[in-house]
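>>> What would the 3D arrangement of this be:
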Amino acid sequence: MAKTNPGRFFEDYTLGETIQHAVPRTVSGGERALYQALYPARHALYSSDEFARASGLPASPIDDLAAFHLVFGKTVPDISLNALANLGYAEGRWRLPVYPGDTLSASSTVIGLKQNSNGKSGVVYVRTKGINQRGEVVIDYVRWVMVRKRDFDAPAPETVIPDLAPALAAGDITIPEGLDFTSYDFGLAGERHRWGDYAVGEQIDHVDGVTVEEAEHMIATRLWQNTAKVHFDVGSRPDGRRLIYGGHVISMARALSFNGLANAQMVVGLNAGAHANPCYSGDTIKAWSEVIDKAETSAPGVGALRLRLVATKGGEPFTLKGEDGKYLPHVMLDLDYWALIPL
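All right, here's what the predicted structure looks like:
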């Protein structure tokens, strides 16, 4: 009997099944330190317990994207070990902050299947939940992945494509209990720009760039216990190149967005996301943002911005798609998310 796990292939998924992912993880201050070593992450709420307490929280949580990566990494051996590509995200909600001492586990439910026309692969849609030690959902999201088939002759499943919301309404996002920005210290946060200073349609060039190196992206991917072969093994892709984990690009772009969005403190909703083109070692990641929508919230002094975050490798800022509607070659990431900011 084989003892090793080759990972699931497309024909191994069944609509409606729930997969419990292995290896729960207890979060410590080490995740925060490594996250800030890997990315230029400087948002004050995730850097200072005192700043977080002044904002109504019991302490500084770990970065929202660090929590996302921890949950995402648990799903890889069961969902995307044999993936050709991670295609997109939708309906993502951060429901509770994650603090050092919390233990996270994850499960995914298969909500859609579609075999590709070539018969060699198919798309698997899953809804993933990250759960803490009290059984509370801290994050949930939908993603879809193109997965290889083991047996090209295996029959195609019935095509089911889930009906997903194009975006979360402002009323669908969760505001952390106690969050209060009425005494927000803009000087300590690093910028003076508040909710009212941003206009729908405004575009922001975040100016700075970071060149990705082989060692750092593999350390980052290991940190999240992501075991996908394409990120480590040069023999797993025909071109012999390691593919940078898409989450590494997300976190790098979000960290770069501090320059212009330092007060967009908490990521609370993931509306949509596309890894438009691959990222490789040696690429220099730059970023720009566009304000898509604005909303006030029920929390004191707290507003919400719906933002498009675009990560690029070269090219002019604020360029996204060509006349054919396809992403331009320099665009690596197109992410649509909600963030909380002081009014």
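>>> Please count neighbours and contacts with C-alpha atoms only from this point.
Noted.
>>> Find the residue closest to Val147 in space, skipping its chain neighbours.
Leaving aside its chain neighbours, Val147 sits nearest to Ala83 (4.2 Å; criterion: Cα to Cα, 6 or more residues apart in numbering).
>>> Next, the second sequence, to be compared with the first:
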Amino acid sequence: MSKTNAGRFFDDYKVGDVITHAVPRTVAEGERALYHALYPARGALYSSDMFAQDCGLESSPLDDLIAFHIVFGKTVPDVSLNAVANLGYAEGRWLAPVWPGDTLTSTSEVIGVKQNSNGKSGVVWVRTTGRNQMDVPVLEYVRWVMVRKQGDAPAPDTVIPDLQKSVLPGDLVVPEGLDFTDYDFALAGEPHRLGDYKVGEVIDHVDGVTIEEAEHMIATRLWQNTAKVHFDATNRPDGKRLIYGGHVISMARALSFNGLANAQMIVALNGGAHANPCFAGDTVRAWSEVLDTADTDAPGVGAIRLRLVATKGKAGALKTEDGKYHPDVLLDLDYWALMPT
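Predicted coordinates for the structure are as follows:
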């Protein structure tokens, strides 16, 4: 009997299965330092204990996307080690801040399966939950992946989950104690409040960053993302490592500081698509479209719904006339963030 793990194939998933992912991970200030080294992240709430305390928190939590990458990375050996592609996200919510010293674990429930017509692969939907050492959920999201089929088993009954198109404003979780009534706009970097943004507004974040192979490899190791397409150059016929989609998400989010410096905390992930592959040498730029705004019950805290697009091209270009993503578009992400009113 083999003692090694070749990863799961489409044949191995059944709706209702709950997968406990190895290995628990205690996070510390090192994760913050490496995250800020990999990406030009400058959000004040995640950079300064003093700023966070002035906003009602005990100290500066770890960046939301650190929590996402770690929880996500734990799922890879069980969900997407043999994936052809990571297809999308939905119903993502950040439920509690992650603090230095927390220990994170992940579990996933299989909520949908659909074999592809070629009989060689299928799509698997999972709902993943990340918890801290007190078993408190800190993050949950649905994602779906295309996974290779290994055997000749008959196609399973198709189950496609009914997913919300977006997280409702009333379902957003604002961290306990968060208060933006004394928010310091000068220290945050920009003067723009929630009311300064209009639905339909497109923001060109101006800056660009060329993706480097070395940084991507550090990121996949940091997040313990063992998907073969990201670290094994022999896995693709072209000999290229596919840049981890989360690396593109974090890069685009960091670039969005220029124009959205006060979109301080991500609280929901409504949907997302990795529209085209990204490789080392690509120069990534970002633009955002304001989709909605909403009030919250927290003092001085509002919510802004944004479409974040990572692209190799120009701001505002998303899809071609036939409805397909423009070849330059790498990422189309729909999320809610908290912003001072």
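>>> Quick TM-score on the pair, please.
The TM-score (TM-score structural alignment, normalised by the length of the second structure) is 0.99; 341 aligned residues with a Cα RMSD of 0.5 Å.
>>> before we move on, the earlier item: now for the residue nearest to Val147 of the first structure: which residues touch it?
Counting by Cα atoms under 8 Å, 6 or more residues apart in numbering, Ala83 of the first structure makes contact with 145-148.
>>> Now which of those residues would you call buried?
By neighbour count, with 16 or more other Cα atoms under 10 Å, the contacts of Ala83 of the first structure hold 145-148 as buried.
>>> Of those residues, which belong to strands?
Taking DSSP state E as the definition of strands, those contribute 145-148.
>>> The helix or strand encompassing Val124 of the first structure vs the second structure, average distance?
Assigned by DSSP states H and E, Val124 of the first structure falls within strand 121-131. Here strand 121-131 of the first structure, set against the second structure after superposition, deviates by a mean of 0.2 Å using mean Cα distance after the TM-score superposition for the first structure.
>>> Which one of the ones in strands among the buried ones among the contacts of Ala83 of the first structure is nearest to Ala339 of the first structure?
Checking those against Ala339 of the first structure by Cα to Cα gives Val145 as the nearest, at 25.6 Å.
>>> how do the contacts of Ala83 of the first structure look in the second structure, which are kept?
Retained contacts for the contacts of Ala83 of the first structure in the second structure, judged by both residues aligned by TM-score structural alignment, their matches' Cα atoms under 8 Å, are 145-148.
>>> Tell me where the stretch 101-250 of the first structure has helices.
All helices of the stretch 101-250 of the first structure, identified by DSSP state H, counting those that start in this stretch, fall at 186-189, 214-223, 246-256.
>>> Contacts for the last one, please.
The set of residues external to helix 246-256 of the first structure that reach it, using Cα under 8 Å, 6+ apart, is 39-42, 65, 69, 206, 208-210, 217, 220-221, 275, 279, 285-287, 309-311, 332-333, 335.
>>> likewise the first one?
With contact meaning Cα under 8 Å, 6+ apart, helix 186-189 of the first structure is reached by 43-44, 192, 262-263.
>>> what do you get if the cut-off is 6 Å, keeping everything else the same?
Helix 186-189 of the first structure is contacted by residues 44, 192 when judged by Cα atoms under 6 Å, 6 or more residues apart in numbering.
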